[in-house]
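Colleague: next input, structure requested:
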Amino acid sequence: MSTIDRGALLPHLGNTLWDATIPELPNHYRGKVRDNYDLPDGRRIIVASDRLSAFDLILTAIPFKGQVLTQTARHWFERTADIVANHVLEYPDPNVVVCRRLRILPVEVVVRDYMAGTTSTSIWSMYKQGRREMYGVRFPDGLEENRKLPHTVVTPTTKADQGGHDEPVTPDEIVARGLLTAEQWRTVSETALALFARGRDLAARNGLILVDTKYEFGMDEAGTIMLADEIHTPDSSRYWMQATYEERVAAGQRPHSFDKDFVRTWVSQRCDPYKDPIPEIPAELVADTAAVYIQAYETITGQPFALPAEPEPVLERIRRNLTRFF
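Modeller: Alright, predicted model coming up:
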């Protein structure tokens, strides 16, 4: 469990990073949860906000969410740098990474160790419909939900444009469509498997099962393939708790995980979020979600999360730490 509970988080509810607009920085692009600034020298500043996105909307902001995701990724970037170079240059602030600007490859590499998932591109969704050939991999009959696969698989998808949906693709299709060359695909798929093996081994030491994860790769001006975006965060990866896994699966229950979908579930039970106004989200629900993110950070990294003694407005702190880039 987290060392920080709801009560400790309530005083911080008003101190979230909704808007990371910094007028002194150039070439601002705002994504759903990150704000990006491209510097003239080829560096990019990425600010992770606390915005929580669901149903194609920003529902609320979760205290420390941006910091948790940035620092969890930092933990993993530092522990996998011997496997592949990554885009990180420095961390001037807990919510900020300064990185190399890469040309992101048009294939998202998803690695899976278990028969799991609920989305249309998940192998369990397709398997229970009778599919046995998926992503260029042949799956045997008799596999069960939430059980380990015979071997770790790479299940790539195309990267959708804004508002689109990722689509399953096979390695042969990736090369035939010119998305990547055969050599590039070999490099990213082998690298992804090596990253996953490292993540699985280190997560197990902290009582976690790394179930599946996604990786994004990019290319610098010299053509070097590097790891980009994030790695093994609770938003990009599925983790289960080792201690209760066998008992719960044997009983037909879902394995324990970092359930961050409190807000999504609460909203969908009260309205049609695609048509109706979103009701005001209770402070206690926001605090509970923050506690789960912090628990995820502490469990994944094995490090305690330190709350600031005095809440400082997040944007003020970020601006102070980025002044030299103005």
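Colleague: use CA for all of it now, contacts and neighbours both
Modeller: Will do.
Colleague: is Ala192 in contact with Val84, as I believe?
Modeller: No: the pair Ala192 / Val84 is not scored as a contact, 9.4 Å apart, by CA atoms under 8 Å.
Colleague: between those two, which is the more surrounded one?
Modeller: When Ala192 and Val84 are compared for neighbours, Ala192 comes out ahead with 24 against 15, by other CA atoms under 10 Å.
Colleague: mind listing what that one touches?
Modeller: Residues near Ala192 by CA atoms under 8 Å, 6 or more residues apart in numbering: Val109, Val111, Tyr215.
Colleague: touching, the second one and Thr213? I think so.
Modeller: When you say that, I think you mean Val111. Yes: at 5.6 Å, Val111 counts as touching Thr213 under the criterion of CA under 8 Å.
Colleague: mind listing the shared neighbours of those two?
Modeller: Counting by CA under 8 Å, 6+ apart, the residues touching both Val111 and Thr213 are Phe196.
Colleague: so Ile278 is in which element?
Modeller: Ile278 belongs to no helix or strand when assigned by DSSP states H and E.
Colleague: burial of Gly178, as a residue count?
Modeller: Gly178 is flanked by 10 other residues according to other CA under 10 Å.
Colleague: could you also give me the structure for this second sequence? I'd like to compare it with the first:
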Amino acid sequence: MNNTITKTNFSFPNQKSVYHGKVREVYTINDDLLVMIATDRLSAFDVIMPKGIPYKGQILNQIATKFMEMTADIVPNWLVATPDPNVAVGHVCEPFKVEMVIRGYLAGHAAREYQAGKRVLCGVTLAEGLKENDKLPEPIITPSTKEEIGLHDVDISREDILSRGIVSEEDYLVLEKYTRALYARGTEIAAKRGLILVDTKYEFGKTKDGQIVLIDEIHTPDSSRYFYAEGYQERQAKGEAQKQLSKEFVRQWLISKGFQGKEGQQVPEMTDEYINSVSERYIELYQQIIGEPFVKADVSNINERIEKNVLSFLSK
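Modeller: Predicted coordinates for the structure are as follows:
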């Protein structure tokens, strides 16, 4: 798939360093700005798939930046500009080493843990008798550690975060407050689109002047799970699978092929036909979540386009 971007190797003016994440590549400029490029890489079970997904990076970047704009009145964020469909530029921050996961429903990882017999998740006790995809009495925060590339993020409780000094209590209270505020806003926006924001994760960092801000992606199909609201109650009552918008369809496909990112397992072959079907699903996700048609950027030479647009922005 030559119309995808899976790796970058730019050398921007005053570039200090570059960090290659699972999906995003982050260039530090002058110790002040971060140029974050959303690639078309696909990560599942903390493993990067061998092929890129056309337009995925553009979709993730545009959803994240739109939601940052729609939540800036309740939670400050790192964003400065979006000079290219795949690029966000923001302030340099020191990331907190935890991901703030919030769940309004028993789905995905939480449901798998529950079905395995666990009734305490990240220090939060879950009631007996819950079914997969049931709405929880109130949203719960189930943090995970932010691990290096190649390592699985690990569930962790608030108590362990504080006792191990990963985050100070003063800062953690802010992270919890912001997480709940963002989830409430995201839930409101989703409802207007006929969707349910099932669960999501947020990442935060600290600016040089000590302000805690939202960083990375927000409310994208890679970081969040959405159900269609119409028919949700009926499907639950019948014990049927929910119609959803998230990356879970990729995870389920991998599971059906015997892959869950465990040692010794091989990533199944992803044909061009399957890759294109995933791309079409991501476009559907964008249009449903944002409520606008998706406009495909020119992908005849993505690297050249990105470099030109970033250089133009930095020159200003």
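Colleague: write the ChimeraX selection for whichever of the contacts of Ala192 of structure 1 are buried.
Modeller: This is the ChimeraX syntax for the buried subset of the contacts of Ala192 of structure 1, where burial follows 16 or more other CA atoms under 10 Å:
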select :109,111,215
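Colleague: in structure 2, which of the contacts of Ala192 of structure 1 still touch?
Modeller: Contacts conserved in structure 2 for those, using both residues aligned by TM-score structural alignment, their matches' CA atoms under 8 Å: Val109, Val111, Tyr215.
Colleague: next, the counterpart of the last one in structure 2: secondary structure please.
Modeller: For Tyr215 of structure 1, the aligned position in structure 2 is Tyr202, judged by TM-score structural alignment. The three-state assignment at Tyr202 of structure 2 reads strand, by DSSP: H, G, I helix; E, B strand; the rest coil.
Colleague: please identify the helix or strand for the nearest residue to Tyr202 of structure 2 once chain neighbours are set aside.
Modeller: Counting by CA to CA, 6 or more residues apart in numbering, Met100 is the residue found nearest to Tyr202 of structure 2 once chain neighbours are left out, at 5.1 Å. Assigned by DSSP H and E, Met100 of structure 2 falls within strand 98-105.
Colleague: could you look up the SS state of the counterpart of Ile37 of structure 2 in structure 1?
Modeller: Applying TM-score structural alignment, one finds that Ile37 of structure 2 aligns to Val47 in structure 1. Secondary structure state of Val47 of structure 1, per three-state DSSP, is strand.
Colleague: now the element after the strand holding Met100 of structure 2, going C-ward?
Modeller: Counting by DSSP H and E, the next helix or strand C-terminal to strand 98-105 of structure 2 is helix 108-115.
Colleague: what helices or strands is that next one leaning on?
Modeller: Helices and strands touching helix 108-115 of structure 2, by 3 or more CA pairs under 8 Å, 6 or more residues apart in numbering; DSSP states H and E: there are none.
Colleague: and the contacts of it?
Modeller: Leu121, Glu132, Asn133, Glu248.
Colleague: so which of those sit within strands?
Modeller: With strands taken from DSSP state E, the overlap with those comprises Leu121.
Colleague: now Glu316 of structure 1: which helix or strand?
Modeller: Short version: Glu316 of structure 1 belongs to helix 314-321, going by DSSP H and E.
Colleague: gap between that helix and the chain center?
Modeller: 24 Å (CA atoms, centre = their mean, to the nearest Å).
Colleague: buried set for that helix?
Modeller: Here helix 314-321 of structure 1 shows Val314, Leu315, Ile318, Arg319 as buried, counting by 16+ other CA under 10 Å.
Colleague: which residue in structure 2 aligns with the last one?
Modeller: Mapped onto structure 2 by TM-score structural alignment, Arg319 of structure 1 lines up with Glu307.
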